[in-house]
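A.B. asks: Please find the sequence and the predicted model below.
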Amino acid sequence: MSEVVAVIDYGMGNLHSAGKALEKVASGQQILITGDADQIRAADRVVFPGVGAIRDCIGVLRETGLDEAIRDVIAAGKPLLGICVGMQALMAHSEENNGVDCLGVFDGEVAFFGEMQDETGSKLKVPHMGWNQVQQGMAHPMWAGIANNARFYFVHSYCVTGMSDDEVAGFCDYGRRFAAAVTRNNVFAVQFHPEKSADAGLTLLENFLRWQP
């Protein structure tokens, strides 16, 4: 029986492009786009994408019970990949929308780029959009075949801060250094969009489909 990879559909992910990219690199796996909590719990691997406002994201997850499904997947030791707002939702708290408590899988905080300054004291332009280099913070199976400082595609106005270095798998610089990828045990999450990041992004998705944490 083929492995099932569930892409969480809660109305806020770029599901079409993420699903198509996963299908492109899948090797016999079934890519299932679903908002059904039981199907997500039953899947072998789970992708948690996201775009839009964090308040709406967390609100929908809690209303539908998908927040508990995500926690159950993590507790079961199944590989989970967070993408963009999906990564931010795994943090403890975001200052977006006047402050929102997130899922608390990680202890990090999500802060607004527009209140930050670069080395010259100028406020950063938001959103941070386009290609930028990711410096790998550790050796990890998800980086297999991907060069250090490879370029990935970003679109975001908020970034993750306050993470311990042993959980930051990748860094990016945009006026200041921020976490571009975080990991703990069976969870790996990225601020960039691998489905929009050409060969490096497809390699990362392929690594996820093979990852055995």
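C.D. replies: That came in fine, so what should we check first? Numbers count the residues shown, from 1 in each chain.

A.B. asks: Every contact and neighbour count from this point should use C-alpha atoms.
C.D. replies: OK.

A.B. asks: Do a quick rundown of the helices in the chain.
C.D. replies: Under the criterion DSSP state H, the chain contains helices at 15-25, 37-42, 54-64, 66-75, 85-89, 198-210.

A.B. asks: Below is an additional structure, to be compared with the one above:
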Amino acid sequence: MSIVIINTGCSNLYSIKRSIQRLGYQVSVTDSIYDIKIANKIFLPGVGTASAVMDILKNKNLLSFITCTTQPILGICLGMQLLGTYSNEGNKCILLNKISYSIKKLPNINCTIPHIGWNTVTYTGSHFLFKYIDNNTRFYFLHSYYMNVNQYTIAVSTHGIQFCAAIAVKNFFGVQFHPEKSGHSGEQLIKNFLEI
């Protein structure tokens, strides 16, 4: 199986790679459109600002491919947010528009921003991404922006307000938390994605 992590220039690329390798899979970090097109599974990580990552994807001629791909793709943290319509961060950056919801800044409601640390994730119904993972398991978060809970939400968490912690729409999946930093449960989620 060919597995790629899209090189978005962010800091968590190699921690994701190590998590996948610990599961016994070979994986490459690449921005080669050829390598990405032939991959069986694609990871879309993101750390930092939406506009910076969108510019990187645009400059590497990857935007149209990512938008149209039928391959399973998992967005992590900012990578999940990129599946929305636009981000309110800065000058309303246009995103991939796979889900018709914008990305907003977390409100400071009796909590600190950014949201950093372990938090409970509650999934509704059964979805294969959470196979063999107990409901209300804690995952590691690091973010200041969020997506509202919507019809594509498969898990939620709360930090001041309830927000979307995981989404699924067709072949696009996303998690707001960092599975690569979330111990055994995070690696189980990555394994579940790889075994689609």
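C.D. replies: Yep, it's here. Computed from a predicted model, the values in this text were never measured in an experiment.

A.B. asks: Drop the TM-score for these two in here.
C.D. replies: Remark: TM-score between the superposed chains equals 0.95 [TM-score structural alignment, normalised by the length of the second structure]; 196 aligned residues with a CA RMSD of 1.3 Å.

A.B. asks: among the helices of the first structure, which is the most enclosed?
C.D. replies: Of the helices of the first structure, the one with the most neighbours on average (mean count of other CA atoms under 10 Å) is helix 85-89, at a mean of 27.

A.B. asks: what span of the second structure lines up against that one?
C.D. replies: Under TM-score structural alignment, helix 85-89 of the first structure corresponds to residues 78-82 of the second structure.

A.B. asks: repeat for stretch 34-52 of the first structure
C.D. replies: Aligned by TM-score structural alignment, stretch 34-52 of the first structure falls on residues 30-48 of the second structure.

A.B. asks: Not counting the matching stretch itself, show me its contacts.
C.D. replies: 1-8, 10-13, 53, 60-62, 71-80, 194 (CA atoms under 8 Å, 6 or more residues apart in numbering).

A.B. asks: Could you identify the buried members of those residues?
C.D. replies: Among these, those classed as buried by 16 or more other CA atoms under 10 Å are 3-8, 12-13, 53, 62, 71-80, 194.

A.B. asks: how far away is the equivalent of Asp72 of the first structure over in the second structure from Thr85 of the second structure?
C.D. replies: Mapped onto the second structure by TM-score structural alignment, Asp72 of the first structure lines up with Cys68. From Cys68 of the second structure across to Thr85 of the second structure, the span is 15 Å (CA to CA, to the nearest Å).

A.B. asks: what's the answer for Thr69 of the second structure, then?
C.D. replies: 17 Å.

A.B. asks: residue range for stretch 190-197 of the first structure in the second structure?
C.D. replies: Going by TM-score structural alignment: stretch 190-197 of the first structure matches residues 175-182.

A.B. asks: what do you get for stretch 141-152 of the first structure?
C.D. replies: Against the second structure, stretch 141-152 of the first structure falls on residues 128-139 (TM-score structural alignment).

A.B. asks: neighbours around His140 of the first structure, how many?
C.D. replies: For His140 of the first structure, the neighbour count with other CA atoms under 10 Å is 12.
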